[in-house]
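> what follows is a protein structure lacking sequence information:
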């Protein structure tokens, strides 16, 4: 039987690359998405055409009932759960903190902090040996913004990823006894659609000279780190962070 992985926000970018790579490594993958139905189905079809196993489940992971349905449908389809990748997240237009509306900040924290917590709660109740599960792995997608702060661009996003870092460390220690490892990946300037959300789709070209490697990264490079942390190859790794940021 294949090990089972849920990847949130997996219709595009890092999430899609992660789902495809995980499937190629033998995981049965649930491709979660909120609104990009055609893109999510394309990811599933590509996985299946390459001999992999995948389903797509539409669910807004900021809503408790939809999170519960996501996990229920995954277990019903595949018979269990062994890995959760908390990839879903948002970025909004670049501006200074004092110009940000409270509604914007609430959206950022709902998507980037609240939703991973909801998904982790659901995953624990399936994977934890405390609940007769067989253990598993949780990988959170953070950002080097948690260290760098993103001044004059999106301090709110950076702060939300700082919360993810703290969550990763605390849960790794809390869940180790339950057979669950918790780690995170911190991407840097990665070539995905998320930069368009900040109002600057060509941001990588502007800032790549600030990266020691002098280029942006790819979604596939981030996916490699995520899938390694989710796999048994990292069986003695928990409370750890992999930086995929070109040296930043």
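Thanks, I have the structure now. In this text, all values refer to a predicted model and were calculated from it rather than measured experimentally.
> when you work out contacts or count neighbours from here on, use the C-alpha atoms and nothing else.
Will do.
> mind jotting down where the helices sit in the chain?
Using DSSP state H, the helices of the chain run over 13-24, 37-49, 64-78, 102-109, 115-127, 145-148, 155-175, 194-197, 203-207, 219-230.
> list of residues touching the fifth one?
Outside helix 115-127, the residues within contact range by Cα atoms under 8 Å, 6 or more residues apart in numbering are 61-64, 67-68, 71, 80-82, 84, 86, 131-136, 138, 140, 179-180.
> repeat for the last one
For helix 219-230, contacts defined as Cα under 8 Å, 6+ apart pick out 13-15, 17-18, 21-22, 83-85, 137-139, 183-185, 187, 190-192, 234, 237, 242, 244.
> looking at the helices of the chain, which is closest to residue 93?
Among those, helix 194-197 comes nearest to residue 93, with 6.2 Å by Cα to Cα.
> which parts of the closest one are buried?
194, 195 (16 or more other Cα atoms under 10 Å).
> what packs against that helix?
Contact partners of helix 194-197 among helices and strands, from 3 or more Cα pairs under 8 Å, 6 or more residues apart in numbering; DSSP states H and E: none.
> residues in contact with the residue most central in space within the chain?
Central residue of the chain (Cα atoms, centre = their mean): residue 87, 1.6 Å from the mean position. Residues near residue 87 by Cα under 8 Å, 6+ apart: 7, 8, 9, 10, 14, 15, 140, 141.
> alright, now check it against this:
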């Protein structure tokens, strides 16, 4: 069976590491990106240079019409999606609750929650046995923030990831009989460019001494967990979470 995966937010960080690893494992890999076309094309070029098949798709996952168009293009160019990695997300400047605006909260929830729901919806329409699909697997990239709350920094982001945990649990139960497995990973302090979006590029180095393992994590370590959850080795795993947070 041809394995076709969509990795949203695949041009950098955890998404990039996941896309490259899955290509090595024989998946046809589509990555979505929002603005940085060059970074996305670089990932595709790296996949293709190693004998894989990569495809970059521009889409704002918070926009329903763009998500539908993205899946349509993916199907036309690579075939029906059999795996989805919901990874695209945004993190805004560190702030306390007193500084949060409705505009900011809705922006975060639009991408981090609505976007995940929309991508899951389109994937299920393709994968579900009742629609003639062959089943499949979905991995949602949540965050340790869903458990820890990110007080004084990113309560809005943490709340969005709490919603993703609930989505993972509920959707796993909803589509299990359709041959679709739904799981999540919850990374903690990982060395990615996202911390710069919050105004503190060196955040991982600042907090790593507070972690039981005394170090931050690498995107490739998260990618390994995602790849396992998508694989046949995890064929009896659904509605589950893997925490990658150095023991915190």
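Here it is on my side, so go on. Owing to the predicted nature of the structure, the values given are computational and were not obtained by experimental measurement.
> let me see the TM-score of these two.
Here the TM-score for the pair of chains, by TM-score structural alignment, normalised by the length of structure 1, is 0.99; 248 aligned residues with a Cα RMSD of 0.7 Å.
> how close does the longest strand along structure 2 sit to structure 1?
Scanning structure 2 for the longest strand, with DSSP state E as the assignment, gives strand 180-187. After superposition onto structure 1, strand 180-187 of structure 2 lies on average 0.2 Å away from the residues it aligns with, using mean Cα distance after the TM-score superposition for structure 1.
> residue farthest from the centroid of structure 2?
residue 98 (28.9 Å).
> from residue 156 of structure 2, how far off is that one?
Residue 98 of structure 2 is 12 Å from residue 156 of structure 2, where distance means Cα to Cα, to the nearest Å.
> so what corresponds to residue 41 of structure 1 in structure 2?
Using TM-score structural alignment, the partner of residue 41 of structure 1 in structure 2 is residue 41.
> right, and that match touches residue 56 too?
Yes - at 6.4 Å, residue 41 of structure 2 counts as touching residue 56 under the criterion of Cα atoms under 8 Å.
> which of these two has more residues huddled nearby?
Taking neighbours as other Cα atoms under 10 Å, residue 41 of structure 2 and residue 56 compare with residue 56 leading, 26 against 18.
> ok, the more buried one touching residue 30?
Yes - counting by Cα under 8 Å, residue 30 is a contact partner of residue 56 of structure 2 at 5.8 Å.
> coming back round to it: quick one, which of the contacts of helix 219-230 of structure 1 are buried?
Neighbour counting over the contacts of helix 219-230 of structure 1 (16+ other Cα under 10 Å) leaves 13-15, 17-18, 21-22, 83-85, 137-139, 183-185, 187, 190-192, 237, 242, 244 as the buried ones.
> tally of neighbours for residue 210 of structure 1?
Residue 210 of structure 1: 13 surrounding residues under other Cα under 10 Å.
> check residue 154 of structure 1 too.
Using other Cα under 10 Å, residue 154 of structure 1 has 20 other residues around it.
> contact partners for it?
Contacts of residue 154 of structure 1 (Cα under 8 Å, 6+ apart): 91, 92, 93, 94, 95, 96, 97.
> again, only using 10 Å
By Cα atoms under 10 Å, 6 or more residues apart in numbering, residue 154 of structure 1 lies in contact with 91, 92, 93, 94, 95, 96, 97, 100, 145, 198.
> neighbours of the second one, just the number please.
To tie it back to what came earlier, the one meant is residue 92 of structure 1. Counted with other Cα under 10 Å, residues neighbouring residue 92 of structure 1 total 20.
> so it makes contact with residue 112?
No - in this structure residue 92 of structure 1 lies outside contact range of residue 112 using Cα atoms under 10 Å: 11.8 Å.
> overlap in contacts of these two?
residue 157.
> residue 200 is in contact with residue 206 of structure 1, correct?
Yes - here residue 206 of structure 1 reaches residue 200: they are 9.4 Å apart, a contact under Cα under 10 Å.
> more crowded one of these two?
Shown here are residue 206 of structure 1 and residue 200; by other Cα under 10 Å, residue 200 has more neighbours (14 against 9).
> residues contacting the more buried one?
Here residue 200 of structure 1 is in contact with 93, 94, 193, 194, 206 (criterion: Cα under 10 Å, 6+ apart).
> kindly report the same for residue 213 of structure 2.
Contact analysis of residue 213 of structure 2 by Cα under 10 Å, 6+ apart lists 245, 246, 247, 248.
> once aligned to structure 2, how far is stretch 67-75 of structure 1 on average?
Following the fit onto structure 2, the mean deviation recorded for stretch 67-75 of structure 1 is 0.8 Å by mean Cα distance after the TM-score superposition for structure 1.
> that older thread, mean neighbour count, the helices of structure 1: which tops it?
helix 13-24 (a mean of 24; mean count of other Cα atoms under 10 Å).
> quick check: angle from that one to helix 219-230?
Orientation check (axes from the mean of the first three to the mean of the last three Cα atoms, to 10 degrees): helix 13-24 of structure 1 against helix 219-230 gives 60 degrees.
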